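Asker: Sequence plus the predicted model coming up.
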Amino acid sequence: MIIQFRCERDHARRWMCRETLHVNGEDIPVQIAWTATTEPRPAGLEALFALERVVLRKGKAGGADMVKALPEQSQARLGDADVVVDFTTAERDRDSAAKLYLRPRFNGVAGENAALAAILAGNLPVIEIVNERDGTVIDRGHPSAEVAAGLSGGLDTVMARTLSMLAAAVSGAPRLVPQLAYSMGAPRKPAPYVLRGVATSIAKEIYRLCCYAPHWHVGWRYNDNSDIWQTRDLSGPAWNVLADPGNHFYADPVPVTWQGRTVVFFEDLDHRVGKGIISAIEFDGKGPIGDVFAVLEEPWHLSYPFLIEQNGELWMIPESTGHRDVPVYKCVRFPDKWERHATLLSGLELADVTITQHNGLYYMFGAWRDGTGGYSDTLAIYYAEQLFGPWQPHASNPILMDRATTRPAGNFVTIDGRLWRPVQDCTNGYGAALGLAEILELSPTTYRQTVRHLLKPGPLWTGRKLHTLNRCGTLEVIDGSRVQPKTTALLNRFRSSGKSSQPEWRGAIAKPVAERQH
C-alpha cells in the first residue's frame, strides 16, 4: 500500500514531511504530492510561530514549523497511490484511481485555515475524517490540549491527532463514530492571540517559581448514607483533605479493605524530582492513622494504583507509561510489599488502566497515546478471558477520541444491573472535572457510552480541579488541585524540625475542605 498526502507547497510543515504512517503495526510508505496554494494564510503567521518557538518552546522544533527545502523523497505525482489524504481545500481529483480518498475537516471545514480559526476562537476543533467519494464521516474526534502551547502548538496537536485518526481509518478497523458538537466561537486575530499566549506563558513561569504546580490533594469522607453515584453531586458529609508535606502532592486515591485493614493507596510525587511513587496510609473508620508510607517505587514514574482481587490474592496495576507497558504487581505482604509478577501489555502508552468483568470477559480501559498529541483524549480497550491474558485489542481500537469522555477516573460500578465508569472531563484542562458515564454496550467488537452527569469543583469541594473518584465501604475518596506556595513547604519543614524527627503532617487528620484557605 502507498499513502499519498496532498499538501500545499508554499505552506509545507514538519508534520507533513514523513516517510511512513504506522498502520496495524506496520510502517506504510507515505508520498507527498505538493499542490498550489488554494487560500492564503493570515498575515504574519510564520513570524508569530517563530516567536512562539523561541519563547514557548525554548527553540525546540515543532510540527507546525515551516519546511523550506522540500525532501526529495516526498515528491510524488498525483494519482500514484492506493490512499489519498487531501489536506487542501481544492476540489477532489476526480481522475484519481485511489481506492480511498480522504479529507480531514476541522469543525466541518477543510484546510489549515479552518483548524487555525478554531484555535483562535479558543478551542481545538472537532476533527472529522471524510470519505470524499460519498461524503460519509469515517471517524470523528476532539483532541485534548495538554501539550498545545500557543497557536503553533495548537496546530501541531490538531495535526498530530489527525494523523492518529487517519491511521485508524486506513487500517480497515470498524470505526465507532461518536456524535460531537462543534464549538463555534468568534476567532481572534493571530497577533493578539499569540502575544497573550506569550504573556500567559511568562506568568506561568513566574507562578512556578513561587508555587509547586500542579499540586494535587486527596479528599476523603465517611458517608453512611447515599454516595456520589446516587446523589450525582458532591453533597453529603464535609470533605477532608489528606495532609501532605507541601513539596509532595498526593493524587489518584484508591481505597481497599484487605485482611481486616482499610488502606488508601495513591500517587506520591516529590516536586523536587518530578517522579511519582505509590504510597499509602491506613484508615480506622474515623480517618487516617499512622504515617504515610511508600509501597512501590521504580526507576520510572508510577501513578494511578488500580487494585483488583483475583484467586484470593491482591494485585496492583500502576500506571507505567514512562516504561511503555502495563505491569501487574502481587501483594506479598499487605500493605507495604509488592513484587512485579507479569507484564499484561508492552510497547505502548496506556494511562490509568482500569479493569472490569462483563459478560464473562475481562475488559481493560486506558487512555492511549501514540507518542504525539495530548495524553487524555483517546480511549483504547483490551479484553481477555483471564486477568493475566492474553489480552486482545478491541476490534475498533482506538475506540474513541474525545477529551471530555475518554480518560478513566476510577473504578467501574454497577447500579441496578447497569455498568458505569467515572471519566475525566478535560474540556477545560487536564483533570478539570468528572463525568459519570453509563456504558450502554460493551463487547470485543462494540462499545457505546454516554455521560449522564458532570461533577465540577465548587463550594462543596474547593480547589481548581476534580479528577478521581473511588469508594470502599462507606469511605469515599476524590482528588483535585490547589495553589501550593513553596514557602508553605519550607515552613512545614521548619516547624517539624523542632518537634520530632517525623514531619508533623504525617498521619494528621486535616480540616474539612470548607475550612481551608486556597
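Answerer: Great, that's in hand. Numbers count the residues shown, from 1 in each chain.
Asker: can we go C-alpha only for contacts and neighbour counts from here?
Answerer: Will do.
Asker: Distance from whatever helix or strand residue 490 lives in to the middle of the chain?
Answerer: Element membership of residue 490, judged by DSSP states H and E, is helix 486-497. On the basis of C-alpha atoms, centre = their mean, to the nearest Å, helix 486-497 is displaced by 33 Å from the centre of the chain it belongs to.
Asker: Now the one helix or strand residue 164 maps to: buried residues?
Answerer: Secondary structure from DSSP H and E places residue 164 in helix 150-171. Across helix 150-171, burial judged by 16 or more other C-alpha atoms under 10 Å covers 150-170.
Asker: returning to that earlier point: show me what counts as buried in the helix holding residue 490.
Answerer: 486, 489, 492, 493.
Asker: which SS class is the nearest residue to residue 388 once chain neighbours are set aside?
Answerer: Excluding the flanking residues, the one nearest residue 388 by C-alpha to C-alpha, 6 or more residues apart in numbering is residue 344, at 6.3 Å. In three-state terms, and counting by DSSP: H, G, I helix; E, B strand; the rest coil, residue 344 is strand.
Asker: here's the one I want to compare it with:
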Amino acid sequence: MSIFRTDIWRTGIVRAPIAAIRDVGSLAPFSIRWLPNPGSFCFLADPFGLWRDGKLHVFVEHYDYRTRKGIINLLILNGNLDVLEHGTVLSKPWHLSYPFVFEAEGETWMLPEAHRSGRLTLYRARRFPWTWEPVPEFLFPCAAIDATPVRVKDGWWMFYAPPFPKTERTTALRMARADSLMGPWEDMFPLPVRGDGGSSRMGGTPIVQENSITLPMQDCRDTYGGAVQLLRLSLPLADRPSFTMGPRLTAPLSANPFVEGMHTLSGAGDVTLIDTKQIVRNAPRRLLMDVRHRLSRI
C-alpha cells in the first residue's frame, strides 16, 4: 500500500433491490443514504446486510490506517435507515474484511476474509447479531479471499480468489463445490474459471435465478476496486462455466468526492449496499503513520 496515496471508502445504502440495479445497469437513478465514516484515516467498506425484526443489520469492514488492520463492525438501522446502534462484532490479531453474512439451515452465518490467518473460518451467530463463534467442522482447502457461497440444487458452490500467488488475488476466480455447507470442499476445476483483472474477484452477493446466477465482480484493472462488473453464469453448469458480461457499475456522481472506485454490491431485501472510494494524496501524514506503526511492532 503506497504512502503516496490513501484509499478511503464510504458505505451507502441504495433504496432499491439488487435485481433492479442490475436491470437498469446504473446507480444514477436511485436514492442513496450514505453512512458516516468513523474518523480521519478510517473507513467503512465491504458492506453486507440482513433484515431482522424490522431493522437492517449492516456488517462492514472497519479499517484504520494507524493499525493497518480491519475489524468487523455492525450498524443497526431502523426502517428509515437511521443508525440506532454501532459496535464491533469480530476482531482478531489479523486483518478481517468482506463479512459475507447469510442465512442457511436455520442459522445465521458469517464468512469473513481472513487470509492472513492462514485459513478460511466460518462463524455461526451464537446470539445474533453481536456474538459469533467459529465453526471447527467447516473445512475448506485454502485461505480463500472474498469467499462467496451459493446454495444450488445439487449442493453448494464457493466463488473465491486464491491467496497465492499474490498476483492472482485480483486476477483469478476459482470455484469449489460441496454437498453441504460444512464441506469437505473441492475445487471444481484444476485452473481458475476466469483470469483477468476486470472481473475475477468477488464483490458482493450473487443474484440467483432459475437459469442463471449474476455475480458482482471487482474491476481492478486501473485501480483496486475501480468498479463492479456484473457477470452472468448460465445454468445448469456445463463442463466449463459460460459467463456473459453484464453492466459495469461505477460510483454515481451523487457520491462525490467518493467517485474513484466501487467494489461491493450486496443485496439486502428491498435495499442494496455499496461502497465507493476517494483517493487522498497526502504523503507526509501517511508516512508518519507508517513509521509509527512500524515502530510499534519492534
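Answerer: Everything's here; your move. None of these values were measured; they are calculated from a predicted model.
Asker: quick one: TM-score?
Answerer: In this superposition the chains share a TM-score of 0.85, using TM-score structural alignment, normalised by the length of the second structure; 280 aligned residues with a C-alpha RMSD of 2.5 Å.
Asker: Provide the aligned range in the second structure for the helix holding residue 164 of the first structure.
Answerer: Aligned by TM-score structural alignment, helix 150-171 of the first structure falls on no residue of the second structure.
Asker: and that helix, what other elements does it pack with?
Answerer: Applying 3 or more C-alpha pairs under 8 Å, 6 or more residues apart in numbering; DSSP states H and E, one finds that helix 150-171 of the first structure contacts strand 20-23, helix 45-55, helix 112-120, strand 127-131, strand 137-142, helix 190-210.
Asker: Save those as CSV, and put in distance to residue 241 of the first structure and mean neighbour count too.
Answerer: Shown next, in CSV, are those (distance: least, C-alpha to C-alpha, whole Å; neighbours: other C-alpha atoms under 10 Å):
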stretch, distance to residue 241 of the first structure, mean neighbour count
strand 20-23, 45, 16
helix 45-55, 37, 17
helix 112-120, 37, 22
strand 127-131, 39, 23
strand 137-142, 33, 22
helix 190-210, 22, 15
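Asker: which stretch among the ones you listed comes nearest residue 418 of the first structure?
Answerer: Comparison of these against residue 418 of the first structure by C-alpha to C-alpha identifies strand 137-142 as nearest, at 26.1 Å.
Asker: helices or strands up against the closest one?
Answerer: Strand 137-142 of the first structure packs on strand 127-131, helix 150-171, strand 400-402, going by 3+ C-alpha pairs under 8 Å, 6+ apart.
Asker: hmm, try it at 6 Å
Answerer: In terms of contacts (3 or more C-alpha pairs under 6 Å, 6 or more residues apart in numbering; DSSP states H and E), strand 137-142 of the first structure is packed against strand 127-131, strand 400-402.
Asker: Would you format the ones you listed as JSON lines with distance to residue 267 of the first structure included?
Answerer: Formatted as JSON lines, these follow (distance: least, C-alpha to C-alpha, whole Å):
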{"stretch": "strand 127-131", "distance to residue 267 of the first structure": "33"}
{"stretch": "strand 400-402", "distance to residue 267 of the first structure": "25"}
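Asker: of all these, which lies closest to residue 259 of the first structure?
Answerer: strand 400-402 (38.6 Å).
Asker: So which bits of the host helix or strand of residue 368 of the first structure are buried?
Answerer: Taking DSSP H and E as the criterion, residue 368 of the first structure maps to strand 361-369. If you call a residue buried by 16+ other C-alpha under 10 Å, then strand 361-369 of the first structure has these buried ones: 362, 363, 364, 365, 366, 367, 368, 369.
Asker: Which positions in the first structure sit opposite stretch 179-196 of the second structure in the alignment?
Answerer: Stretch 179-196 of the second structure maps onto residues 385-402 of the first structure, going by TM-score structural alignment.
Asker: ok now the matching stretch, how far from the chain's centre?
Answerer: With C-alpha atoms, centre = their mean, you get 17 Å for stretch 385-402 of the first structure.
Asker: Can you name the element that comes right after the helix holding residue 490 of the first structure?
Answerer: Next element after helix 486-497 of the first structure (DSSP H and E): strand 509-512.
Asker: which residues of the second structure does that next one align to?
Answerer: Going by TM-score structural alignment, strand 509-512 of the first structure sits over no part of the second structure.
Asker: for that strand, packing partners?
Answerer: With 3+ C-alpha pairs under 6 Å, 6+ apart as the test, strand 509-512 of the first structure has strand 240-242 packed against it.
Asker: in the superposed pair, what's the mean gap between the strand it packs on and the second structure?
Answerer: Strand 240-242 of the first structure differs from its equivalent in the second structure by a mean of 1.8 Å after superposition (mean C-alpha distance after the TM-score superposition for the first structure).
Asker: which residues in the second structure does that strand align to?
Answerer: Against the second structure, strand 240-242 of the first structure falls on residues 33-35 (TM-score structural alignment).
Asker: same thing with stretch 351-365 of the first structure?
Answerer: With TM-score structural alignment as the criterion, stretch 351-365 of the first structure aligns to 145-159.
Asker: Many thanks, we can stop here.
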